[in-house]
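J.: next comes the sequence, and after it the predicted model I'd like to discuss.
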Amino acid sequence: MLIPKPNLYPPFNIVRLSHVELGVTDLAKSRAFYVDTLGLQVTDETSDTIYLRAMEERGHHCIVLKKSGKAEAGDLGFKVFSDEDLDKAAHFFKAKDLPVEWLERAYQARTFRTRDPHGVPLEFYSKMDRLAPIHQQYALYRGVKPLRIDHFNCFSPNVDESVAFYNELGFRVTEYTEDEETGRLWAAWTHRKGGVHDIAFTNGRGPRLHHTAFWVPTPLNIIDLLDLMATTGWVANIERGPGRHGVSNAFFLYILDPDGHRIEIYCSDYQTVDPDLEPIKWDLKDPQRQTLWGAPAPKSWFEHGSLFAGAAVADSVLKAQPIIAP
């Protein structure tokens, strides 16, 4: 498949990814992971919900932990530029015969939920409660010192279709992996905010959430987190890394929360603001695509993901396989 030309004038203006809701089975244990270990800040807390933000964020939350009978991913949240864009977005999804449900969301103004054509639950809003800055309150910095939410990665049963749909929404492809035998996309990284990606798609049984990523100041913060996890009962939750990706050039670590939701800790990718930036192509069999240096990804990294609430899962149409660690 040819990568679609960038859609520089989409029907509505998405600013960036915003937040994710995760269903967790033990709220206290999840709090210990996200707050005490990773260092996210609690902005509100009830008996069944914890709202969290990272150190540079002014919006009320980037993760919502919701006590649930089963571990699953909820809505992926995106911020649009204005209320007018929000109405345009609702009209766009209705015209595609995709559901539009207006919601009452704590700490958000007008908000609606929809799904993409594969069933990924999406949430759009233009205004969230703003909080006072804390990025210079260094006494609050703990754990890996997370600065901001960076991106989502989703398993897609058809990456070509996912890229085509999100291209309509104005997401621009920065890098992609192509299977040379079929010409189909195995993975693609797409952005709105001027980084390598706000949302990426990986070939696999889906839709499922592969991971949510947080940007941290330096690779040394990742090393510090590894020391902390290894000595506070979380060593078994370290899945992959540290290493450096070929795609994105980012320094990375993948870890699993108590319910198996995957979190990437991430830094050192590059700017992609120019509208005429050409996507970088990778071959699926290039070993430096996934890991420029470091151990190859384990089998779990290609197979394990979080189910989305209410989404039916389908096998991927592309059966090609990347390099997997023994």
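T.: Done, it's in. No experiment lies behind these values; they were computed from the predicted model shown. Residues are numbered from 1 along each chain as shown.

J.: alpha carbons only for contacts and neighbour counts from here, please
T.: Will do.

J.: quick one: the residue nearest to L256 when sequence neighbours are not counted from I238, how far?
T.: The shortest distance from L256 to any non-neighbouring residue, by C-alpha to C-alpha, 6 or more residues apart in numbering, is to R262 (4.5 Å). According to C-alpha to C-alpha, to the nearest Å, R262 stands 10 Å off from I238.

J.: list the contacts for the residue nearest to L256?
T.: R262 makes contact with H210, H211, T212, Y254, I255, L256, G305, S306, according to C-alpha atoms under 8 Å, 6 or more residues apart in numbering.

J.: surely D179 touches D283?
T.: Yes. Between D179 and D283 there is a contact at 6.5 Å, judged by C-alpha atoms under 8 Å.

J.: tell me which of these two has more neighbours.
T.: The neighbour comparison of D179 against D283 (other C-alpha atoms under 10 Å) goes to D179, with 20 against 16.

J.: what residues does the closest residue to H151 other than its chain neighbours make contact with?
T.: Excluding its sequence neighbours, the residue lying closest to H151 (C-alpha to C-alpha, 6+ apart) is D198, at 4.3 Å. D198 sits next to R16, L17, D150, H151, F152, W189, T190, H191, R192 when contact means C-alpha under 8 Å, 6+ apart.

J.: use this one as the comparison:
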Amino acid sequence: MPPELARLGHVALETPDLDGSLSFFSDVVGFEEVEREGDTSYLRAVDEFDHHSIALTEAEESGVDHIGWQTVDSESLSAFAERLEGEGIDVTWVEAGEELGQGEAIRFSTPTGHEFEFYHEMEKPDPPAERRSKLKNKTYSRTTTNPIAPRRIDHTQLWDTDAAGFAEWLQEALGFTVQEQYDRTDGSRWGTFLTACGNKIEAAVIDDEEAGNDPALHHIAYKVDTADDLFDAHDAMNEHGIPTDGIGQHSISRGKFLYVRDPVSGHRIEFNAGGYLVFDPNWEPIAWTEDDLEDRQWIGQIKSKERVNY
């Protein structure tokens, strides 16, 4: 059997001021700090079982250390390492526990420069007793958490000056599948929307129209329950004096969105509601062109193209 990825797992971010960023990610947005070691804090959303879906590390400047993907089994780690090395890609093995809560992993740079990590095992720690839900199939109690806290990690948006080539490599080398795609009127590809697990978009690969830019992360998206949560989140940002980057509904994926950035690091979080799931093994990608939708959004717009490099 060929190696397989199971899903998007976590993103490791860098910030010039860890405590300052934590005041945004934890106090304002509502992520739960699971553990802290040295200059790194491990966070998870309130309905996640895994040890973390965000790692925040203090560094000289903002950056993205890696994006973590979980494999379907431990054997896939070695198989992926062999496949990647066969393509001439350097693979670094990471010992279990080097990233807290995580088992053995491999890290590598994709051909266009995105930093990826593959792992299989991740701890599922219990929250503190005073914050734990009485439901065994739920982690944190809503009565103890920030009411706008996002539920779970959903997807990343990756910018690349060779977005079409990167998306093709994700399919051929790593087994991603395409859910939707958007072409300009000249036939060039603006965006490819892919998944590793087969039931939703997990990597939105966008063509960076400013030639010469390094590959970058535009945002990490987290699910909330309803569109009302987007307005509650907007209200909370206003109360804290944090500007937002736009609210509305995408055409691609049909997801409703609110974007907001950490004032310290510039890392962007998308609150995402709605959308659809795909379980059909015979799914045909939905193809969009500028003739279908010139503005690419159904309602509203995102105000900023700022993104953070690796």
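T.: Right, received. Where do you want to start? Keep in mind that what you see is a predicted model, and the values were worked out from it rather than measured.

J.: follow-up on the earlier one: counterpart of the residue nearest to L256 of the first structure in the second structure?
T.: In the second structure, the residue paired with R262 of the first structure is R268, using TM-score structural alignment.

J.: how far away is its match from P285 of the second structure?
T.: 27 Å.

J.: could you pull out the helices in the stretch 1-150 of the second structure for me?
T.: 18-22, 75-86 (DSSP state H, counting those that start in this stretch).

J.: mean neighbour count and distance to R254 of the second structure added to these, as a markdown table?
T.: Listed next are the helices of the stretch 1-150 of the second structure as a markdown table, based on neighbours: other C-alpha atoms under 10 Å; distance: least, C-alpha to C-alpha, whole Å:
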| stretch | mean neighbour count | distance to R254 of the second structure |
| --- | --- | --- |
| helix 18-22 | 18 | 30 |
| helix 75-86 | 17 | 33 |
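
J.: redo those as CSV? Include distance to E37 of the second structure.
T.: Formatted as CSV, these follow (distance: least, C-alpha to C-alpha, whole Å):
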stretch, distance to E37 of the second structure
helix 18-22, 12
helix 75-86, 26
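
J.: can you tell which of those is closest to E60 of the second structure?
T.: With C-alpha to C-alpha as the measure, helix 18-22 is the member of these nearest E60 of the second structure (10.7 Å).

J.: which residues touch the alignment partner in the first structure of T71 of the second structure?
T.: Aligning on TM-score structural alignment places T71 of the second structure opposite V80 in the first structure. V80 of the first structure makes contact with F12, N13, I14, V15, R16, L86, F124, Y125, S126, according to C-alpha under 8 Å, 6+ apart.

J.: for R268 of the second structure, see how far away the aligned partner of the residue nearest to H151 of the first structure in the second structure is.
T.: Under the alignment defined by TM-score structural alignment, D198 of the first structure corresponds to E202 in the second structure. Using C-alpha to C-alpha, we find E202 of the second structure at a distance of 16 Å from R268 of the second structure.

J.: E239 of the first structure reaches D257, doesn't it?
T.: No. The criterion here is C-alpha under 8 Å, and E239 of the first structure misses it with D257 at 10.5 Å.

J.: which secondary structure element contains A204 of the second structure?
T.: Using DSSP states H and E, the element containing A204 of the second structure is strand 203-207.

J.: OK, contacts around the nearest residue to D83 of the first structure once chain neighbours are set aside?
T.: Of all residues not flanking D83 of the first structure in the chain, S126 sits nearest, at 5.8 Å (C-alpha to C-alpha, 6+ apart). When contacts are counted by C-alpha under 8 Å, 6+ apart, S126 of the first structure touches K79, V80, F81, S82, D83, D85, L86, A109, R110, T111.

J.: can you select the buried ones from the residues you listed in PyMOL?
T.: Selection of the buried residues among those in PyMOL, burial being defined by 16 or more other C-alpha atoms under 10 Å:
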select buried, resi 79+80+82+85+86+110+111
